[in-house]
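Peer 1: here are the coordinates; sequence isn't available:
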């Protein structure tokens, strides 16, 4: 029986398609997408029929980078439909967290579950179960140990509780206050677009930030952190030069996503 009452409750025990979730606190959905490197030419508020007509051909493809975004309480959320830019671009979550907090939560057990939490441009805690054991990174890798123990999990003994490692990460995320209403994703008009692929986003970013970040190439600074740069330089890091990614207007079968997600409601 599912006793979950948090903002991700509908996601538990579901065979969801490959996707990636990013959250940021106290910023709006449009700003979150901008921080993630959205192609400005594709970002718009779309009715569900228009969403499927304009972006349906790219859904659940590795190179589609289709993203939807919205709000839940004090958090903005962004759902990547099949792409993994949050994983491929190691600096994305720290960028999204500048001046606030951000969280990345890939929603798939294969190849493993990941939980990455950042504050003010710095990766605070990274947790991953890609090798069965719990790998830890970040400036405070044990920050959530008390919460993990409260869930009855013992990661060092390969025990993640009754819902597995992904369920454990969902609960940690819900404890932070994040959520994603299924109706907002599936039925209501949604802010959506396509993210620039990591290679294009890095190229675009470098045009704006090479002068502002002369130290990046010489210090070996990790992409997981923007710590050490002043606020103005950090904001410049978010100013991507728009690069158009052509959107195919292929038509996905109408209502497919709605039926897929609603089948076990």
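Peer 2: Received the coordinates, thanks. Note that the structure is predicted; figures quoted are calculated from it, not measured.

Peer 1: drop to CA atoms for contacts and neighbour counts, all remaining ones
Peer 2: Fine.

Peer 1: part of a helix, is residue 93?
Peer 2: Yes - secondary structure of residue 93 (DSSP: H, G, I helix; E, B strand; the rest coil): part of a helix.

Peer 1: my read is that it contacts residue 102, right?
Peer 2: Yes - using C-alpha atoms under 8 Å, residue 93 makes contact with residue 102 at a distance of 6.1 Å.

Peer 1: overlap in contacts of these two?
Peer 2: Residues touching both residue 93 and residue 102 (C-alpha atoms under 8 Å, 6 or more residues apart in numbering) are 22, 117, 118.

Peer 1: list the residues that contact the first one.
Peer 2: When you say that, I think you mean residue 22. Residue 22 touches 77, 78, 79, 86, 93, 102, 103, 104, 105, counting by C-alpha under 8 Å, 6+ apart.

Peer 1: comparison target below:
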């Protein structure tokens, strides 16, 4: 069982160029990739560096037509009953249509940050965005108040419902800590940062 949590993302190389990490409960890594629209007929184990060069490498070897319809690569794995998908500077995991498919008959969550310090958290069940926010005080979704107890325990909301004065990095850490402590989601750091994870193109 991995106890690395999620908040280490804010202290990693992923923070420099942005990241999007999506979790789906009870799925396999390959099924999560499939639901995110990846070509799962062609998967391979890839480190972050290898994944970032994969499309270019295939184009060099087989010609650009071989990857003409491909935009990027997602790496995926499994830990603590969740599948996770890691996008380096990607946004697919915060696309509501993508998450509707990912969360079919299950629960999905995403944490996102880009180079401009824009952030997003989404909690989705069975195709419906239950709660989504950049600021925990300004929430959207079909039941945006459902996570209020979790947000309060995490320190993202004060007991009166106001939001504490948090920097972006601190807020992201608290969101990601909540994902771990309240829902059990975790990212095995060594595997994600340096190891090979199952990768596929979309």
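Peer 2: Thanks, I have it. The structure displayed is predicted, hence computed values, not measured ones.

Peer 1: mind checking the TM-score on these two?
Peer 2: The TM-score (TM-score structural alignment, normalised by the length of structure 2) is 0.76; 182 aligned residues with a C-alpha RMSD of 2.9 Å.

Peer 1: related to what we said a few turns ago, so which of the contacts of residue 22 of structure 1 persist in structure 2?
Peer 2: Of the contacts of residue 22 of structure 1, the ones still in contact in structure 2 (both residues aligned by TM-score structural alignment, their matches' C-alpha atoms under 8 Å) are 77, 78, 79, 86, 102, 103, 104, 105.

Peer 1: distance of the residue lying closest to residue 18 of structure 2 once chain neighbours are set aside from residue 168 of structure 2?
Peer 2: Of all residues not flanking residue 18 of structure 2 in the chain, residue 114 sits nearest, at 4.0 Å (C-alpha to C-alpha, 6 or more residues apart in numbering). In this view, residue 114 of structure 2 and residue 168 of structure 2 are 11 Å apart by C-alpha to C-alpha, to the nearest Å.

Peer 1: in terms of neighbours, single out the busier of the two.
Peer 2: In terms of neighbours (other C-alpha atoms under 10 Å), residue 114 is the more surrounded of residue 114 of structure 2 and residue 168; the figures are 19 against 16.

Peer 1: for the closest residue to residue 27 of structure 2 other than its chain neighbours, give its distance to residue 134 of structure 2.
Peer 2: In space, and not counting its chain neighbours, residue 27 of structure 2 is closest to residue 83: 5.5 Å by C-alpha to C-alpha, 6+ apart. Separation of residue 83 of structure 2 from residue 134 of structure 2 (C-alpha to C-alpha): 23 Å.

Peer 1: comparing these two, which residue is more hemmed in?
Peer 2: Neighbours were counted for residue 83 of structure 2 and for residue 134 using other C-alpha under 10 Å; residue 83 has more, 25 against 19.

Peer 1: how about the secondary structure of the more buried one?
Peer 2: strand.

Peer 1: ditto for residue 13 of structure 1
Peer 2: Applying three-state DSSP: residue 13 of structure 1 is coil.

Peer 1: nearest spatial neighbour of it, chain-adjacent residues omitted?
Peer 2: Residue 13 of structure 1 sits nearest to residue 163 (C-alpha to C-alpha, 6+ apart), 7.7 Å away.

Peer 1: cool, and residue 85 of structure 2?
Peer 2: residue 76 (4.2 Å).

Peer 1: repeat that for residue 3 of structure 2.
Peer 2: Here the residue nearest residue 3 of structure 2, using C-alpha to C-alpha, 6+ apart, is residue 186, at 6.7 Å.

Peer 1: equivalent analysis for residue 161 of structure 2, please.
Peer 2: residue 137 (7.2 Å).

Peer 1: tally of neighbours for the one you found?
Peer 2: If we define neighbours as other C-alpha under 10 Å, then residue 137 of structure 2 has 18 of them.

Peer 1: could you do the one 4 residues further on as well?
Peer 2: By other C-alpha under 10 Å, the residues close to residue 141 of structure 2 number 16.

Peer 1: what does it align to in structure 1?
Peer 2: Structural alignment (TM-score structural alignment) places residue 141 of structure 2 against residue 138 in structure 1.

Peer 1: who's in contact with that match?
Peer 2: 123, 124, 125, 126 are the contacts of residue 138 of structure 1 under C-alpha under 8 Å, 6+ apart.

Peer 1: ok, the last one touching residue 137?
Peer 2: Yes - between residue 126 of structure 1 and residue 137 a contact is recorded at 4.7 Å, counting by C-alpha under 8 Å.

Peer 1: neighbour-wise, which of these two wins?
Peer 2: residue 126 (22 against 15).

Peer 1: in which helix or strand would I find the more buried one?
Peer 2: strand 122-131 (DSSP states H and E).

Peer 1: quick revisit: ok, now how distant is the residue nearest to residue 3 of structure 2 from residue 9 of structure 2?
Peer 2: Distance from residue 186 of structure 2 to residue 9 of structure 2, by C-alpha to C-alpha: 11 Å.

Peer 1: okay, now residue 182 of structure 2: neighbour count?
Peer 2: 14.

Peer 1: the helix or strand harbouring it packs against which elements?
Peer 2: If you go by DSSP H and E, residue 182 of structure 2 is part of helix 168-183. Helix 168-183 of structure 2 sits against helix 148-154, with contacts defined as 3 or more C-alpha pairs under 8 Å, 6 or more residues apart in numbering; DSSP states H and E.
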